[in-house]
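[1] Here is a sequence together with a model predicted from it:
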Amino acid sequence: MNSSNVTADPPQGRRERNKQRVRDSIYYAAIELFADQGYDQTTVDEIAEKADVARGTFFNHFQKKEDLITEWGAKRRDVLREGLAAATETDPRRALLECMGLLADISLSDPALTRALTTAWVKAGYILQEEPYLSDMLGDFVVEARRRGQVPDSVDPRLAGLLLRDVYFGTVFRWVQRPEGESDLAADLHTACETVLDGIMPLSAHGS
């Protein structure tokens, strides 16, 4: 092979990849510690030590420990987007229930981490600052159901999305507060969501 024909990676590209690798190393070290010993019990120094970086390097990537909660939420949204993109259900009601199932699966994929960071997320007040991504997405299902005549025109999709979001967060938070194994998160979310849908989708078919 003629080395003159080989194009080297742009230095900036390599730097960005290295930067991302360090950030990922810090993040995954942190969530392992959070799951093992709890969010409040974990210090920045412990995270830096586990990630094998200097304390200052941690702050180059995350201004404060709470930013790791935001990162955790963003990664969960990415998983949800991927799951919804692969979904084939077209009926809005059943698709909404399927979405709740995906949300349950995401939380149950690492229950200890979900318990640790959900509690920290609420204590940090992030529930009051939550971006409207989830409520907007849930509201889109209601928009489609209304287009199909399954929801009365009097139902506001935006408010319905907010209600469904609150049902989701409330159900997860109650699950987090209970002793492990005492409740079934997936079943609780399904039941809670169906209860709301029975109110806002009285015209929809209930076959599922």
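    Now that the structure is in, tell me what you want to look at.

[2] From now on I want contacts and neighbour counts done on CA atoms only, so please keep to that.
    Will do.

[3] Spatially, what comes nearest to the residue nearest the centre of the chain if we skip its sequence neighbours?
    With distances taken as Cα atoms, centre = their mean, residue 76 lies nearest the centre of the chain, 3.2 Å away. Using Cα to Cα, 6 or more residues apart in numbering and skipping residues adjacent in sequence, the residue nearest residue 76 is residue 106, 7.0 Å away.

[4] ok, structure two:
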Amino acid sequence: MTDPTAPPRGTVDPPTGRRELNKVRTREAVAGSLQALLRRHPVAEITVDQVAEGAGISRRTFFNYYAGLPAVLVEVFSGHAEQMVARVDAALLARDPLQALRRLVAAGGVDPDFLGWMVALNAHGPAGGDPTLERAVWTELGAWFETRLRDLFPEGTDPLYLTTLAASVMHAFAAAEQEWLAGPTRPASLTPQDLSAFGEHLDRALGHLARGWRPTSRS
């Protein structure tokens, strides 16, 4: 006997679908609001209230999603990093992780929007006058990357190896960012030359790791 209260076959529960869609839209609105504010103000001067207003939500709703502004940046950066990790040669990563990452960089694997966030965050000086915030973001990304490496590497891989690798790679990214931003002023709309320059800095940083920190001349 057919249950008259059951939804038609082949349909998706609309309320659940709408809720999930609303969550995605809210997160996108928050990220967009923060990025727009970063282009006009140092991050140290930006408040949760301003971000919430720009996203069209209440302060309470913001804190339902995020613990604070650093959490927004971590989510954005880790989302881009996840896309990069998905394009890494998994077999090569297990054998030679630094070579796998360098190949990804050489193939243009760093998302321009990821770099755009770096530019926006530092548009008014190093980390917008709040360098501790960016350090906290890189630390959180290192923890995220370590978790992903545990998923990607064979079971039984030395945990200390994975922890050291994750921290070293994140520091290489942070060092490449620092040198890239110390060069010519980067525009909001990055050019292919800007993207190439970051890739060169990151490849050099990863190269230092791969060579075991043996001194080399800058090429």
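    Nice, I can see it. Keep in mind that what you see is a predicted model, and the values were worked out from it rather than measured.

[5] Have a look at how far, on average, the helix ranked longest in the first structure is from the second structure.
    For the first structure, the helix with the greatest residue count under DSSP state H is helix 11-37. Superposing on the second structure and averaging over aligned pairs (mean Cα distance after the TM-score superposition for the first structure), helix 11-37 of the first structure comes out at 2.5 Å.

[6] Mean deviation, the first helix or strand past that helix going along the chain versus the second structure?
    Following helix 11-37 of the first structure in sequence order, the next helix or strand is helix 44-51 (DSSP states H and E). By mean Cα distance after the TM-score superposition for the first structure, the fitted helix 44-51 of the first structure averages 2.2 Å away from its aligned residues in the second structure.

[7] how about helix 44-51 of the first structure: buried residues?
    47-48, 50-51 (16 or more other Cα atoms under 10 Å).

[8] for the first structure, what spans make up the helices?
    Counting by DSSP H, the first structure has helices at residues 11-37, 44-51, 55-61, 67-86, 92-108, 111-123, 133-147, 157-177, 185-200.

[9] Please compute how far the fifth one lies from its chain's middle.
    On the basis of Cα atoms, centre = their mean, to the nearest Å, helix 92-108 of the first structure sits 12 Å off its chain's mean C-alpha point.

[10] Find out how far stretch 143-155 of the second structure is from the centre of the chain, if you would.
    Centroid separation for stretch 143-155 of the second structure versus its chain: 16 Å, with Cα atoms, centre = their mean.

[11] hmm, who's touching that stretch?
    78, 90, 94, 162-163, 165-167 (Cα atoms under 8 Å, 6 or more residues apart in numbering).

[12] which pair in the residues you listed spans the largest distance?
    78 and 94 (20.8 Å; Cα to Cα).

[13] Between the two, which is the more surrounded one?
    Higher neighbour count among residue 78 of the second structure and residue 94: residue 78, with 20 against 15, using other Cα atoms under 10 Å.

[14] How much space separates the more buried one from residue 177 of the second structure?
    16 Å (Cα to Cα, to the nearest Å).

[15] Next: residue 135 of the second structure.
    12 Å.

[16] ok, these two, which is more surrounded?
    Using other Cα under 10 Å, the more surrounded residue of residue 135 of the second structure and residue 177 is residue 177, with 18 against 14.

[17] Quickly note the distance from the alignment partner in the first structure of that one to residue 100 of the first structure.
    Under the alignment by TM-score structural alignment, residue 177 of the second structure pairs with residue 172 in the first structure. Between residue 172 of the first structure and residue 100 of the first structure the distance is 11 Å, computed by Cα to Cα.
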